[in-house]
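In: No letters, just coordinates:
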């Protein structure tokens, strides 16, 4: 291991002890002096953000779990670990850190680089629609462009305020809970196959005080919802095809495969959802589904269907919308291609 790596990450006392054990006294003194110079330079919040940015670039870290660049990733990790707000006043960035804070930041940055653990998992928290959600490796990290639709209240497509909303394949519950926050009179169901995911979703329901109108349902697709209908069904299901899944960066290996991969074309679950959606939508209801890069497979599989592919101001693609009428009119077609 290179000296710079040791200096960057180890506790000073542990590092020096090992030096005196392994190396000669002269070498130890020289490296201790180097260690002192480096640690004395990295004392403030700003220092550690800048240092993390440099390390992320050096180690070719992948960004895709809430950020798309080294600067935002470093800010997210450092500020999050210190429990500081994202919109912190610039003067606070020059505050000096305590020794234990520096040690914790070094530990987290090391894990981000060496183990490729996504920052939200390191912090146990992710943000979606301006709301904080508990996350761990039982659930996908929230990052769907559907957030933009929620913030715009699904305008102009939603005819009226929905009374009942379904977040299908809910994971952490972020989409459904954000919908509940935007539509305070709506009842919201969070459905998922994974019991582990529903445990996390339940924690987030409690965190946001929505136990009275947001509930969880266990089941495969619509299986746990017999006879139930909704005004709005929103889903970010597993949709990654086999080719894309094989090429995903290491960071994605920390997320549950069940929430990502779904067959050779990524549409194993989406096909079943489309076949059953008409039976679970109220009149004038909407179905909104994210399929990402598998948009090409959807279009190839259903060339007869006029999917509305939605645009996003903040980036994102592969989200389609169908009306209840379209789902009903094409139900036989959808059922024939499951």
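Out: That came through fine. Predicted model only: the values in this text are computed from it and were never measured. Numbers count the residues shown, from 1 in each chain.
In: From now on I want contacts and neighbour counts done on CA atoms only, so please keep to that.
Out: OK.
In: which residues of the protein fall in strands?
Out: Secondary structure of the chain (DSSP state E): strands at 125-128, 131-134, 164-168, 187-192, 214-218, 230-235, 281-290, 308-309, 319-323.
In: These: which one's closest to residue 200?
Out: strand 131-134 (7.0 Å; CA to CA).
In: circling back to that earlier point, mind giving me TSV with the strands of the chain and columns for distance to residue 56 and mean neighbour count?
Out: Output for those, formatted as TSV (distance: least, CA to CA, whole Å; neighbours: other CA atoms under 10 Å):
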stretch	distance to residue 56	mean neighbour count
strand 125-128	20	19
strand 131-134	25	18
strand 164-168	35	25
strand 187-192	34	26
strand 214-218	38	20
strand 230-235	33	24
strand 281-290	30	22
strand 308-309	35	14
strand 319-323	31	21
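In: another structure for you, compare them:
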């Protein structure tokens, strides 16, 4: 086979055909075999996704051919998500380094950030916390959107913070984005935040058991949160108000655990965000609301 494929176009076509014959699951940035093939082959060759059309006729070296073949087989036989094979993912229009130590960026919160948190806050935040940061993509995207803000990236995982640091340096944001090792709020500095944004673990055990193999390659620590998926969210709700400014807000993603959350806290005035692409499971609560209902948390 390696002697029958020659050009970039050959390998993208072969990869797409191989994906179509496989049982891989799309959900980490693409939804079809051709886009998945491009997202795999081009970064593996250290080429941008928008290469000029004439590049597709370029021949690969023997080593490049073998590398692409190995990655395509890892994608189909081991169900390794493409971003782990390329160490590249995109969020809010920015490229981030990722590997198996962190979740692959895909949060709908990105849409909120790109819309400048419209309808959530009506002021420019000075301090932002990205809680359960993983790769740091949410906090770094906030740093781009709010160039005058200081951003803290907190995570319980040393491994995740090592990845976040790679991204902080890649985006040249060392001067105002700080990674912090902390079990939620336990080890944070004495700072009140205008915005706390969090995509915490929220997958319940039933959903975890049913996840496609691609998601099971991701770190379980960043996914599972007890039988109902709310172990971490309960702690966040209980503690967040102490770390917010007077007009501060909590933005939290809970995905499919929304139903369980509403059943457990029927009194809380969750404001659920409607997204352009139809996803849901992200709520907003103000500090005032969290304090008002703190006896029930």
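Out: Structure received. The model shown is predicted, which means the values in this text are computed figures rather than measured ones.
In: do you know which of the strands of the first structure lies nearest residue 251 of the first structure?
Out: strand 125-128 (15.3 Å).
In: okay, and the closest one goes to which residues in the second structure?
Out: Aligning strand 125-128 of the first structure against the second structure (TM-score structural alignment) gives residues 88-91.
In: so how far is the matching stretch off the chain centroid?
Out: 9 Å (CA atoms, centre = their mean, to the nearest Å).
In: Please, where are all the helices along the stretch 101-250 of the first structure?
Out: In the stretch 101-250 of the first structure, the segments counted as helices under DSSP state H, counting those that start in this stretch are 119-123, 146-151, 174-182, 195-207, 242-246.
In: Determine which stretch of the ones you listed is the most buried.
Out: helix 174-182 (a mean of 24; mean count of other CA atoms under 10 Å).
In: So for the second structure, the centremost residue is which one?
Out: residue 105 (2.4 Å; CA atoms, centre = their mean).
In: shouldn't it be in contact with residue 88?
Out: No: Residue 105 of the second structure lies out of contact with residue 88 (CA atoms under 8 Å); the separation is 9.9 Å.
In: ok so, going back, format the strands of the first structure as CSV; extra columns: distance to residue 335 of the first structure.
Out: Converted to CSV, these look like this (distance: least, CA to CA, whole Å):
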stretch, distance to residue 335 of the first structure
strand 125-128, 34
strand 131-134, 36
strand 164-168, 19
strand 187-192, 22
strand 214-218, 23
strand 230-235, 19
strand 281-290, 16
strand 308-309, 20
strand 319-323, 16
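In: looking at those, which is closest to residue 248 of the first structure?
Out: Nearest of the strands of the first structure (CA to CA): strand 281-290, 18.1 Å.
In: what span of the second structure lines up against the closest one?
Out: Residue span in the second structure matched to strand 281-290 of the first structure, by TM-score structural alignment: 244-253.
In: how much does that stretch stray from the first structure?
Out: Mean deviation of stretch 244-253 of the second structure relative to the first structure after superposition (mean CA distance after the TM-score superposition for the first structure): 0.9 Å.
In: Name the surrounding residues that touch that stretch.
Out: Contacts to stretch 244-253 of the second structure, defined as CA atoms under 8 Å, 6 or more residues apart in numbering, come from residues 109, 120-121, 192-200, 240, 281-288.
In: same thing with stretch 197-204 of the second structure?
Out: Under CA under 8 Å, 6+ apart, the answer for stretch 197-204 of the second structure is 107, 128-133, 138, 221-233, 250-257.
In: Can you get me the start-to-end distance on it?
Out: By CA to CA, to the nearest Å, the extent of stretch 197-204 of the second structure from end to end equals 21 Å.
In: Where in the first structure does it align, residue-wise?
Out: With TM-score structural alignment as the criterion, stretch 197-204 of the second structure aligns to 234-241.
In: Now which residue in the second structure aligns to residue 153 of the first structure?
Out: Match for residue 153 of the first structure (TM-score structural alignment): residue 116.
In: go on, residue 172 of the first structure?
Out: Counting by TM-score structural alignment, the partner of residue 172 of the first structure is residue 135.
In: My guess is that match contacts residue 161. True?
Out: Yes: counting by CA under 8 Å, residue 135 of the second structure touches residue 161, with 7.1 Å between them.
In: Tell me the spacing between residue 132 of the first structure and residue 315 of the first structure.
Out: From residue 132 of the first structure over to residue 315 of the first structure (counting by CA to CA), the distance is 21 Å.
In: Check residue 176 of the first structure too.
Out: From residue 176 of the first structure over to residue 315 of the first structure (counting by CA to CA), the distance is 21 Å.
In: ok, now which ones touch the nearest residue to residue 248 of the second structure once chain neighbours are set aside?
Out: Here the nearest residue to residue 248 of the second structure in space, its sequence neighbours aside, is residue 194; by CA to CA, 6 or more residues apart in numbering that works out to 4.3 Å. Counting by CA under 8 Å, 6+ apart, residue 194 of the second structure touches 125, 126, 127, 128, 244, 245, 247, 248, 249.
In: If we only consider those, which is nearest to residue 21 of the second structure?
Out: Ranked by distance to residue 21 of the second structure (CA to CA), those are led by residue 128 at 45.0 Å.
In: now that closest one: how far from residue 289 of the second structure?
Out: From residue 128 of the second structure to residue 289 of the second structure the distance is 19 Å (CA to CA).
In: before we move on, what about residue 38 of the second structure?
Out: 46 Å.
In: Give the residue from these two that has the larger number of neighbours.
Out: residue 38 (22 against 15; other CA atoms under 10 Å).
In: What residue in the second structure is paired with residue 91 of the first structure?
Out: Match for residue 91 of the first structure (TM-score structural alignment): residue 54.
In: Please apply the same query to residue 265 of the first structure.
Out: By TM-score structural alignment, residue 265 of the first structure lines up with residue 228.
In: pretty sure its match is in contact with residue 259, am I right?
Out: No: using CA under 8 Å, residue 228 of the second structure is not in contact with residue 259, being 10.0 Å away.
In: Now do the same for residue 217 of the second structure: its match in the first structure.
Out: By TM-score structural alignment, residue 217 of the second structure lines up with residue 254.
In: contacting residues for residue 39 of the second structure?
Out: 49, 82.
In: which residues of the first structure does stretch 156-175 of the second structure align to?
Out: Using TM-score structural alignment, stretch 156-175 of the second structure pairs with 193-212 in the first structure.
In: For the counterpart of residue 142 of the first structure in the second structure, give me its contacts.
Out: Under the alignment (TM-score structural alignment), residue 142 of the first structure pairs with residue 105 in the second structure. Applying CA under 8 Å, 6+ apart to residue 105 of the second structure gives the contacts 28, 89, 90, 91, 135, 137.
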